[in-house]
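> When you get a sec, could you give me coordinates for this:
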Amino acid sequence: MTDDQYDYIKQYNHAAQIENTLRLSRYFLLSILIICLYIFCIYQIYFNTVNFYFNFWFIFTELFASFCWLISTAYFKPHQFDLKIAHRWLQFQCFSIGALISAGIFIIYYYLPSINPNFADIQALTLSALLLIVTQTFGLTYLTQKLNYFCLAFLPSIVPYLVSQFLFLDKSSHLFSLAINFALIVILLCATTSYRIHRRISTLYAKNSLLVKEAEQQVAWTDDLCKQLKNEINHSKDIELQLQLNNQLLEQKVKERTFDIEQMNKNLEDQQQNLQLAHEIAGLKPWDWNIKDRTISLSNNHKGTSQRDSKEHHYQLLHTVHPDDAEQFKNAMKQHLRGQNDRYESTYRVQNSLTGKWSWVHDIGRIIAWDPDSNKPLRMVGIRRDIQQERTSQERLKLAASVLKQAAEGIFILDEELRYLDVNPCYEQLTGFRHEQMIGKHLFDIAANYKSQQRSAHAEILKQVLQHQQYDGELQEKFLSGKELTLWLHINAVLDDQNRVAHYIGIVSDLTERKLQEQRLSYLENYDILTDLPNRFYYNYQLHQYLISQQDSLKQLAVIRLNIDRFRPLNEYLSNNGGDELLRQVAQRLRLTNAEALFLAHLNGDDFAIVYEISHIRPSVMEHCERIAKAFTLPFNILGQDHVITLSMGIALYPEHGRQLDYLNNCAEQALSEAKHLGGNTIRLYSNENTALLEQGIFLERELRKAIQSNELVVYYQPKINFRDKNIYGFEALVRWNHPEKGIIPPGLFIPLAEQTSLISDIGRIVIQQTAKQIKKWNQMGFNNICVSVNVVAQQLRRGQLLIDLDEAIKANEISGDSLELEITESSLIENSETVKKLLQEIKSRHINISLDDFGTGYSSLSYLADFPIDVLKIDRSFISKIGQNKHEAIVCAMVAMGKAMGLTVVAEGIETEQQLQYLRNLDCDIAQGYLFSKPLPEAEATVYLKQNIRPATYTYLI
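So this is what the prediction gives:
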């Protein structure tokens, strides 16, 4: 063996030992995990004693062995690692495992018997020996590829036993020591022997590898010999060339003899090419079926001739033929093969393998050879022709004929001299002439040309068609058949390949019915069907035209808006038919009394409008309106009954009150609204002051809506004081508008407007929600008996949302109903009293107190106190402020006495002086409220006031 071979074997052995040890060390680590778990379980089962060091050794050993297993598996993948790093890693791993085994033996053998009396020395010796023997056995199995790996794991693990023989001579058994020493020596000898065996096997593998390389070198030498042999062959070919030159003379003679045959073949080839060209032009593809040999030859114009097995061709053909045509194709072929038909002929669809589209083909064939003995067919030839273009053209022609016949518009075809070649049934129906009556005639020979206007129209059409080769326009035509129609005529020229006119195509649409419909729609769009007067749309359009196009001729005009007073109850009384009849008669009377007016319109319902020109030669607008009012003093007879109606009229003047359509209409509507508010049957002229007030209200309403969306509304709280112990009874929640620019806006400026819209309900909902949140905060601070009152208006009672708002606020803030009190005014109880009573009963069922607010200022009735579930009687500030006057003191005294007699809690609001406070205390009033104690406070200040004035004594509700 050479030195190179020896070095190669040495390196190979080193690499193989590391790779094999890395692979087998995973099993060694798994065995360590298993034996440690096994010993831990035995100790825990038989000696159920928890020990920190033993548990820590077990957990750390398991984790460290798992970590080593993961590193060996994930990082050191086969043939993807550095041998030096792997060698260092295996040394570290083996030594660490040996140290952990040594620590385990020390803990089991020395430490556990000392702390656990139940764990005897012999048991400790057994478990430690088990740990040592098993681990060394697995090490002997998996770590002997390289002896130093085994020693690094073996030597640390036997240290406890070796140390015990010298340190604990009195406790150790000499026989056991001799036995264990002998066993360890045997294990070490076995490891040495196993290592030598592994090294010898690895050496054999290395030598085999060298032999393989030598064999490969031998193969390379063989290739070189082959190349030399090829050169010899080439030399032999050169000799063959010499022989070929000698044979050329012989070949020349053969060529001369075959010249005539080649000429004949050339003629045949020319004829074959001509035939192929004819097939290609005609789209024919010949095929030849050798039935006996079961082969078929197919001709392709581009690829030549291909031959395939007939079964394969038949199978492929059946998969390309359309399923609807397959049965017909089979039957045609069978009939010819059985002699039932002289030739095979079939038309079917085949699928293109590339595009997947279907195309029609025509297949024709005939048997040309028969077996003389069995009379069976031997050979069959045929051609297949692609007829897809022909089928498409035929279908297009059929479709065009069908479209021409079924079209809902008249269609005709003219020749280059504008004479009829063909017409469709619709054109026959339009003209009143049959097909044969029109063919050959000129375009307008069927029309009546006795009027000059019609002749002129025909001449213009012919001129445009001849010059521009098209015409498109509307025509009023009368035919000789007697039909007179409004038509839309469209004519286009059809050019040939030389760009000459070959034909003309015309399309005729009947516009007669459309014109009538347009007239009907125009009437319906601009006039009211009921009164036959212009409607709102036409009124606005016409007034706009007066304003923009006739300003020079119209210096002044008036827009008068009229409305029938109390039309709704009268309409309900008369029913729909009677109401419609009344509107018709009112419209007729307005026509008669407004002959001088520019325009009269019925806008909608009982609203009418008049546009009147103001001029010195005409009566004034007020005189005109008074004349209308006088005319309406006469009764209207509706359904046999006489009814006298009155009108409310509002007037806006142009240009004094505005120059734009919308502004004039708005001014007239405002004047009409003012007349309605005055009780009707009156005439009002628009005033600019009304516009200022209206704009202010609209602006305030818009700002208030924005404030609700932007959470600008806040709640202030005014304290209520108990007369008896001067403790705080509760608060009244009062809404304020915290405007971002104007600051705090008092409720007197926006609550009246909110009560006219649905905004008051939204404001009430916000107050209830914020009040409930504040009550929750006070409850969390320890003030659990505070009662806060919230004002509720009639609209909230009627809209049906109040109970939902209360339930949501109570549930969301987890407060009691006893913490809330609703203040309701007397006016809220007037309308729909039964419904209100049921609603108040529902509120009472939620333990919410109900207070009658502003008592004495509205429609005071003692029945409210008796019929409705009222808990609190609140005397209005207007009475409290006049204490000192005998009559008013008597009223206050009576109110307090009445409330006490009915068992109600009496609240006096608006207290501002000590005199008022003392007088009410003498009357035994229950609750005091007013600026004498505090003004309404924001949330933070109300909380400070509550903390400063609350008394530690426990207080309860008065109700």
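> contacts and neighbour counts: CA atoms only from here.
Will do.
> For the stretch 851-959 of the chain, just list every one of the strands.
872-875, 905-909, 927-929 (DSSP state E, counting those that start in this stretch).
> make that the stretch 201-350 of the chain, sorry
Counting by DSSP E, counting those that start in this stretch, the strands of the stretch 201-350 of the chain are 284-290, 295-300, 304-309, 344-351.
> Show me the residue at the heart of the protein, geometrically.
Q709 (27.7 Å; C-alpha atoms, centre = their mean).
> another one to check against the first:
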Amino acid sequence: MRLSELGDLYSTLLEAAVDGIITIDEAGIITGFNSAAERLFGYRRDEVIGQNVKCLMPEYVARHHDGYLQNYLQGCPARIIGVGREVEGRHKDGSTFPLHLSVGEALHEGHRNFIGICHDLTSYNAVLRQLGEAEERYRDIVESQKQLICRLDSKLRITFANASFSQVVGVQHDALMGIPLTSIADDAEHQLPYLLAQMFRSSDDLGEVNIKVTMKARDSGALVDWSFKRVESGNSEPPELQGFGIDISQQEAAVEQALYLRSHDPVTGFLNKQAYSDALAAWIQPGRRYALLHIDCSQFERITQQYGFESGDLIMAEAARRLRLGLDRANLCGRVTSDDFVVMAPVIDQDEAQSLANQVVLTLEAAYTIHGEQVRLDTTCGIALYPHDTRALDTLLLMASSAAKDARDHGLAYSYFNPEYHEDLRRQMDIEQGLKEAIDTRAIDVHLQPKFDLATGRIHGYEALVRWTHPRQGAISPALFVPIAERSALGQKLDRYVLTRVAELIAESIRQGKPEPVIAVNITAKHFSDTALSDFIRDLLQTYQIPARSLQLEITEGIVMEMRRTTTAIMDDLRQMGIEVSIDDFGTGYSSLSYLQHLMVDELKIDKIFIDDLESERGATLVRAVIAIAKAHDLRVTAEGIETGEQARILAAMKCDLGQGYFFARPAPSDEVLGLNH
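As a prediction, this is how the structure comes out:
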């Protein structure tokens, strides 16, 4: 082949090369630059031929290149000639990029020439970086998993374990490597090695194998729910088992705690109401006698209000501790309400039951210390005897509860079950339930009794009175169901029901063009102490668009005698709204006269018991004195229960302002009294 042809061949090969090929002379001047080099560096061949090769290098390399080249030419060993290495190249736009550079040396006509082969590493490095990042992410994910992750070889030795695994078993990561998993598993039945070994022996894919195993931990065992799967390596290496485990110790403990709390009181550890009822049947032995004690610890609510619920719990826990210490272990104890315990105890006779009740009361009434102060529980005990009173255990519980209430009502330390009292209590509970339904269904009627001006004989206003016919017991007196409502926390609900009905009556009377009525509503003690009462009345006035002067409130003398700051604030608020307040049944408490000068009330109502004795000299003197005191405080006076004309005449002569009673008019349905059309 001729020399010219050989040159053409070399040029063709250089141009066809995928990698950039650059040639330089001894001075570092570029003498050759193939097409791949043009694409790599962004220069045209004619732009770099004759330029120093430094133009293709980053500044921090370029400034030393000439020195390196001269040193080499003077005989110093080369660090790059004949060796491939990763360096940085500089693109025409000034950016740098990674490349693999191999430099060779050739002599031509006595001159040294250097050939550099440049391979772009940008994509390669990006792939490596991505692989590294992926591996790092995978490692982070595995290490950050709360799951326990491990790999096992065919001898069940650990070849990999993540941080959670190490943390749960309390063994450093390096110390885990190579030890059998079975050595740190508390597997008394040896299920774990059998199942895992089976996964290696079987030629079939067994899928996942799940097993719960307690792992030996540094302080205690940790229950782990494991899932193992055989993993084929895909090459000549043997398969391994991949294990994923979840520490379910807390879950199991929570389940156990939840099951415990379903049947036990968390404060005392006693059985709760439902569990106690269920346990009685299994606990009682045939042919034996028992006393069921229902222990009522009153004052508990007051203590929690004063010292807080946490202190209340401490007292109940201490009371339970005393019961455990003071009673035989054979007794069955329970806590059935916040302040009530029950104890079922085997007894020989009624005397032993009485002795046990006395012991319980004395034990629980001893002082308790809270925040350095001593407090006491007022304890009463109800006793029901099995099988003397009944063999039905649910009924026995009700009987003991009834007996405890009987003891409380009569101020006794203990009381046996009384069928008559129990029947009366059952009737009251029936009334309470019926009353709740009646309020919800608007089945309680509002009657009105007029109040007359004793000087003119004209109607001055009305008092709202409730009437109710029970679906089973018939008409029930307000004197019976109103106190039941107050005791059962229905008092507020009943008050608001009546207030709403009265607001409706006033609004309807105004709408029909009737005279604007003034109607008084009795308010229970607890409701009047509720700061929300003022807001409720304010909303009523707004909703029904009625004037405040048309609505009056009556409170008993007992409320006045127990006056609190909240009550005084409520009275001030009502007065600012324009709502008048009257003291009902005045005189029955005898101790409230001194309160008159401090109260924001508008009216006194003299109780019927004084009006009944009005025609006697002593009775007349007393009523006259009450009227004089009221007038001295600029209060209006209304006499209740006027039944004769003579009583009305005497009261008018005494300058009593208003009167109401059967002499004037009996209470009647509100529509009838107001003459409303529906």
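> Just the TM-score for the two chains, thanks.
Overlay of the two chains. TM-score (TM-score structural alignment, normalised by the length of structure 2): 0.63; 610 aligned residues with a C-alpha RMSD of 6.6 Å.
> still on that earlier bit, could you dump the strands of the stretch 851-959 of structure 1 to JSON lines with mean neighbour count?
Shown next, in JSON lines, are the strands of the stretch 851-959 of structure 1 (neighbours: other C-alpha atoms under 10 Å):
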{"stretch": "strand 872-875", "mean neighbour count": "25"}
{"stretch": "strand 905-909", "mean neighbour count": "23"}
{"stretch": "strand 927-929", "mean neighbour count": "25"}
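> can you list the ones you listed in CSV and add distance to L414 of structure 1?
Below are the strands of the stretch 851-959 of structure 1 laid out as CSV (distance: least, C-alpha to C-alpha, whole Å):
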stretch, distance to L414 of structure 1
strand 872-875, 99
strand 905-909, 101
strand 927-929, 102
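> Tell me how many other residues surround S761 of structure 1.
Using other C-alpha atoms under 10 Å, S761 of structure 1 has 21 other residues around it.
> Give me the nearest residue to it, chain neighbours excluded.
Q796 (5.5 Å; C-alpha to C-alpha, 6 or more residues apart in numbering).
> Stretch 152-165 of structure 1 corresponds to what range in structure 2?
Aligned by TM-score structural alignment, stretch 152-165 of structure 1 falls on no residue of structure 2.
> which element is L653 of structure 1 on?
Element membership of L653 of structure 1 [criterion: DSSP states H and E] is strand 647-654.
> Pull out the buried residues from whichever helix or strand comes after that strand.
Going down the chain from strand 647-654 of structure 1, the next helix or strand is helix 661-677, by DSSP H and E. Buried residues in helix 661-677 of structure 1, counted by 16 or more other C-alpha atoms under 10 Å: 661, 664-665, 667-676.
> distance of A597 of structure 1 from A668 of structure 1?
A597 of structure 1 sits 16 Å away from A668 of structure 1, taking C-alpha to C-alpha, to the nearest Å as the criterion.
> L249 of structure 1 now?
L249 of structure 1 sits 128 Å away from A668 of structure 1, going by C-alpha to C-alpha.
> And E831 of structure 1, by the same measure?
34 Å.
> Report all helices and strands that the host helix or strand of I197 of structure 1 contacts.
Here I197 of structure 1 sits within helix 174-282, counting by DSSP H and E. Contact here means 3 or more C-alpha pairs under 8 Å, 6 or more residues apart in numbering; DSSP states H and E; on that basis helix 174-282 of structure 1 packs against helix 3-46, helix 121-142, helix 147-157.
> other SSEs contacting the second one?
Translated: helix 121-142 of structure 1. Where contact means 3+ C-alpha pairs under 8 Å, 6+ apart, helix 121-142 of structure 1 is packed against helix 3-46, helix 83-106, helix 112-115, helix 147-157, helix 174-282.
> and F444 of structure 1, that's in a helix?
No. Under DSSP: H, G, I helix; E, B strand; the rest coil, F444 of structure 1 sits outside any helix and is assigned coil.
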